[in-house]
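[1] build me a model:
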Amino acid sequence: MSIQRQFPKLGELRELLQFKKPELNATKRRLTQALTVEDLRLIAKRRTPKAAFDYTDGSAEGEISYRRARQAFEDIEFHPEILRPAPEIDTSVEILGGPSALPFGLAPTGFARMMQTEGEIAGAGAAGAAGIPFSLSTLGTVSIEEVKATNPQGRNWFQLYLMKDRDISYGLVERAAAAGFDTLLFTVDTPIAGNRMRDTRNGFSIPPQLTAKTVIDALPRTSWWFNFLTTQRLEFASLSNTGGTVSDLITAAFDPTISEADLATVRDMWPGKIVVKGIQTLADAQRMVDAGVDGIVLSNHGGRQLDRAPVPFHLLPEVAREVGNHTTILVDTGVMNGADAVAAHALGADFAMVGRAWLYGLMAGGRVGVNRMIAILESEIRRTMGLLGVSSVAELSPKHVTQLTRLAPRDVLGRVSDSRV
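    Predicted coordinates for the structure are as follows:
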């Protein structure tokens, strides 16, 4: 039977020939085209000097820890339940005594204004608008008070490194409490500096130094350098030492003798919730529960300290099973997709934290770039939950996720073991 042809009708052609109005704002145009955090990362790489980008993107030594962390989230299998309609998706959770509109928050990251001049102000503003917590690092480039002014009604958390000069750390604790920050992240995984080889090779320093290499690198990234040179001096808001490499700073300021006695001292000073960040074994998770903290963060510092460290997402099910009824469990390192956060909650996490992801958004487009990152993760969370047949985060459970085995631990006799303590 032959196909009958006809002249196209003008009305039908008119329906087909509808062109989108061109977007003249270059930032909005490129961010709209970003559909994943990886898309934002690629934009960030094009727009940011190599040393600053690599500081965010890189990790320690051979970067094995971070690759394994990402691989762990990729090595999962979801189990959707059929005929379980979820027309309304509730992504909200209660975490550490308060609400969060999404099951993740923005993790503390140092030197954010190095990545893009809006820095922590962009992160705090975007988090506040989205109704999720924002965490300010001790190594932040805006002050505790500036974050509070930017996000006056939102959830602000403070991440504390303990300094050799205890009075500096205690002063920060007092300022964060006075500013109404509700949670303190007591970080324990940085007694000394990790070997971040990208930083060494790039000659990365705080503030960045103008050399022949950096000038050449700046040529296609003039907007970054214009912002850097025409805005307030880049320095730590909470520390007076701003010179040298990150390793120099950590060696000079941080205290490798930090102990549980220090945790107890800070616990007594802090009026809000206290969470220990940097737990990497079940035994340490149990010790912190016995110490009476309000929560723990399973984290290997984004792979930026000890290379070949335990993968937090691998550790999660065992920790959740053993201490999940006694403390709040947060997880970070490698969360780059909303599905990662869904999987973490299904396996027992109460909350996920994203660090690199929000910095990629920041580098890609400042505050609106961070907004875009949050929107991307939210859409991925909603889509994953809907396809699983889950209406709320509370409904997620281990039946929804299987961790596929790629790395199997062995005992001292070489036998495959399930123990990760």
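[2] make it CA atoms for all contacts and neighbour counts henceforth
    Will do.
[3] end to end on stretch 78-98, go ahead and measure it.
    One end of stretch 78-98 sits 29 Å from the other (CA to CA, to the nearest Å).
[4] residues in contact with that stretch?
    99-103, 155, 183, 273, 294-295, 328, 350-351, 381-382, 385-394, 399-402 (CA atoms under 8 Å, 6 or more residues apart in numbering).
[5] now it, how far from the chain's geometric center?
    Computed by CA atoms, centre = their mean, to the nearest Å, the chain-centroid distance of stretch 78-98 equals 21 Å.
[6] in that stretch, what's buried?
    Within stretch 78-98, the residues scored as buried using 16 or more other CA atoms under 10 Å are F78, P80, I89, D90, T91, S92, V93, I95, L96.
[7] from those, which two are the most distant?
    P80 and L96 (29.3 Å; CA to CA).
[8] and the next helix or strand past the lengthiest helix in the chain?
    The longest helix of the chain (DSSP state H) is helix 356-388. Using DSSP states H and E, the helix or strand that follows helix 356-388 in sequence is strand 401-403.
[9] to compare against the first, here's the next sequence to fold:
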Amino acid sequence: MERQLPSINGLRELLHFKPIDLNRRRARLNSASTIKDLRRIALRRTPRAAFEYVDGGSFDETTQRRNREVFEHVELVPRVLRDVTTVDLSGSIAGSNFAMPVGIAPTGLTRLMHAEGEMAGARAAEKAGIPFALSTMGTTSIEDVASAAPLGLHWFQLYLWKDRNRSLALIERAASSGYTALMVTVDTPVGGARNRDIKNGMTLPPSLSLKTVLDASYRPEWWINFLTTAPLAFANFDSSHGSVTEQANGMFDASLDFNDIAWLRENWHGKLIVKGIQTPDDAERAIAAGADALVISNHGGRQLDRAPVPFLSLPVIRQRVGTEAQIILDSGIMSGGDIIASIAAGANFTLIGRAYLYGLMAGGQEGVERALSILASEMTIVMQLMGITNLAELTPQHIRAYPTLAPLHSKGPQILGAKAPSPKVT
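    From the prediction side, this is the model:
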């Protein structure tokens, strides 16, 4: 091997150092290339009680783990030698157009994660051209969210109260503020047993033990924001003190049935979305009661533990309701590949909860924007590598189970490679 003196010019070409970004939030967020990276940043910057309210599930968290395991065992089947110069992620759902097939799911207590809360999510969604769903248990009011993102696509999520007049007042406020869809959640006759929250003393207002204060002291930005902004509270209704589960159970109506969906259909003149569907029979009945779209969801593993995994339920529900019905999938989505797999399996659209909240905790509105940017980039690259240029081309034949995954059902179509009809994508 012949040797020579080092080439200074050659070395100079290799040594290109990144400039130091004095904007530490921007630098921190730019260092994240996946939602998992944002989660790691969020864990460092958020007190344990708030972080685990987002990160945890109910009971033994079996459903939450299964939601992720299924996505991790999906193979994406590529077609090669296609022109994929341009990829189109756009479409329509619930009467409105979207720039990419993912929206921000309704989440409660959002300002506990970061002081910018729902404002950050709504503004980031507006910039991205996707819907933002405000929860009944949100910490910013219906009107303030609409004002914060006046050009955004707003949905309002409703927990139908025992006091129907109070529910009616909420949906009238949403209609007056320009919300285009009402999303009624139906998998919460009572709150799930969220053991992490119980251990962490999650109450409103938060119970500040010495341990809580010490934990927060290592996260000065969160602590300063918490002390110098409006007190944390449910912004859309008056609430009494107590644990989050106790307050939720005081709101939820265990007598809710399909007649109530029909009542909402009569009283809401925008699009009606029913969230929490998990079986074909319930999907069919919800549509018959007036639903314009369904969200197949197990509440991210936060309600019934060992509930069906939405991604596995999707093909059989699609088969039952046909190609014209609009189906939204949530629970477990953490990457652009998960979203593309969901569309291939039969969904028209998806929602993210934890994935956007990790971004929020990592850096407020900029963090949510970073999360959405990551997902958009991943979806584009995945579709190009699969030989796909638009959502309408995706079918169940573009996915299959990884060979080591044992079949979960002995009868009926399997998720992966199921021959359920592809949805009508517009």
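[10] what TM-score do we get after superposing?
    Once superposed, the chains reach a TM-score of 0.95 (TM-score structural alignment, normalised by the length of structure 1), with 413 aligned residues with a CA RMSD of 1.5 Å.
[11] pull out the buried members of the contacts of stretch 78-98 of structure 1.
    Applying 16+ other CA under 10 Å to the contacts of stretch 78-98 of structure 1 flags 99-103, 155, 183, 273, 294-295, 328, 350-351, 381-382, 385-393, 400-401 as buried.
[12] helix or strand: which one has the aligned residue in structure 1 for R26 of structure 2?
    Alignment note (TM-score structural alignment): R26 of structure 2 maps to K28 of structure 1. Using DSSP H and E, K28 of structure 1 sits in helix 26-33.
[13] find the centremost residue of structure 2, please.
    I352 (1.5 Å; CA atoms, centre = their mean).
[14] which residue in structure 1 aligns with it?
    Looks like I352 of structure 2 aligns to V354 there (TM-score structural alignment).
[15] quick one, what contacts that match?
    Taking CA under 8 Å, 6+ apart, one finds F104, G105, L106, A107, D332, T333, G334, V335, M336 in contact with V354 of structure 1.
[16] want to throw the residues you listed into CSV with neighbour count?
    Formatted as CSV, the contacts of V354 of structure 1 follow (neighbours: other CA atoms under 10 Å):
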residue, neighbour count
F104, 30
G105, 25
L106, 26
A107, 25
D332, 28
T333, 27
G334, 29
V335, 24
M336, 22
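[17] tell me the one of the residues you listed nearest A343 of structure 1?
    Using CA to CA, those come closest to A343 of structure 1 at V335, 10.1 Å.
[18] identify the residue of structure 2 aligned to the closest one.
    Using TM-score structural alignment, V335 of structure 1 pairs with I333 in structure 2.
[19] how close does the residue nearest to its match when sequence neighbours are not counted sit to A125 of structure 2?
    Closest residue in space to I333 of structure 2, ignoring its immediate chain neighbours: I352 at 6.3 Å, by CA to CA, 6 or more residues apart in numbering. Distance, I352 of structure 2 to A125 of structure 2, by CA to CA: 12 Å.
[20] joint contacts of these two?
    By CA under 8 Å, 6+ apart, the residues touching both I352 of structure 2 and A125 are G103, I104.
[21] tell me which residues of the longest helix of structure 1 come out buried.
    Buried, per 16+ other CA under 10 Å, within helix 356-388 of structure 1: 356-378, 380-382, 384-388.
[22] thinking again about what came up before, tabulate the buried residues of stretch 78-98 of structure 1 in TSV, adding columns for secondary structure and distance to A178 of structure 1.
    Converted to TSV, the buried residues of stretch 78-98 of structure 1 look like this (DSSP: H, G, I helix; E, B strand; the rest coil; distance: CA to CA, whole Å):
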residue	secondary structure	distance to A178 of structure 1
F78	strand	44
P80	coil	46
I89	coil	36
D90	strand	33
T91	coil	31
S92	coil	27
V93	strand	26
I95	strand	21
L96	coil	19
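[23] closest one of those residues to V311 of structure 1?
    The closest of the buried residues of stretch 78-98 of structure 1, once distances to V311 of structure 1 are taken by CA to CA, is F78, at 19.5 Å.
[24] tell me the counterpart of that closest one in structure 2.
    In structure 2, F78 of structure 1 lands on L76 (TM-score structural alignment).
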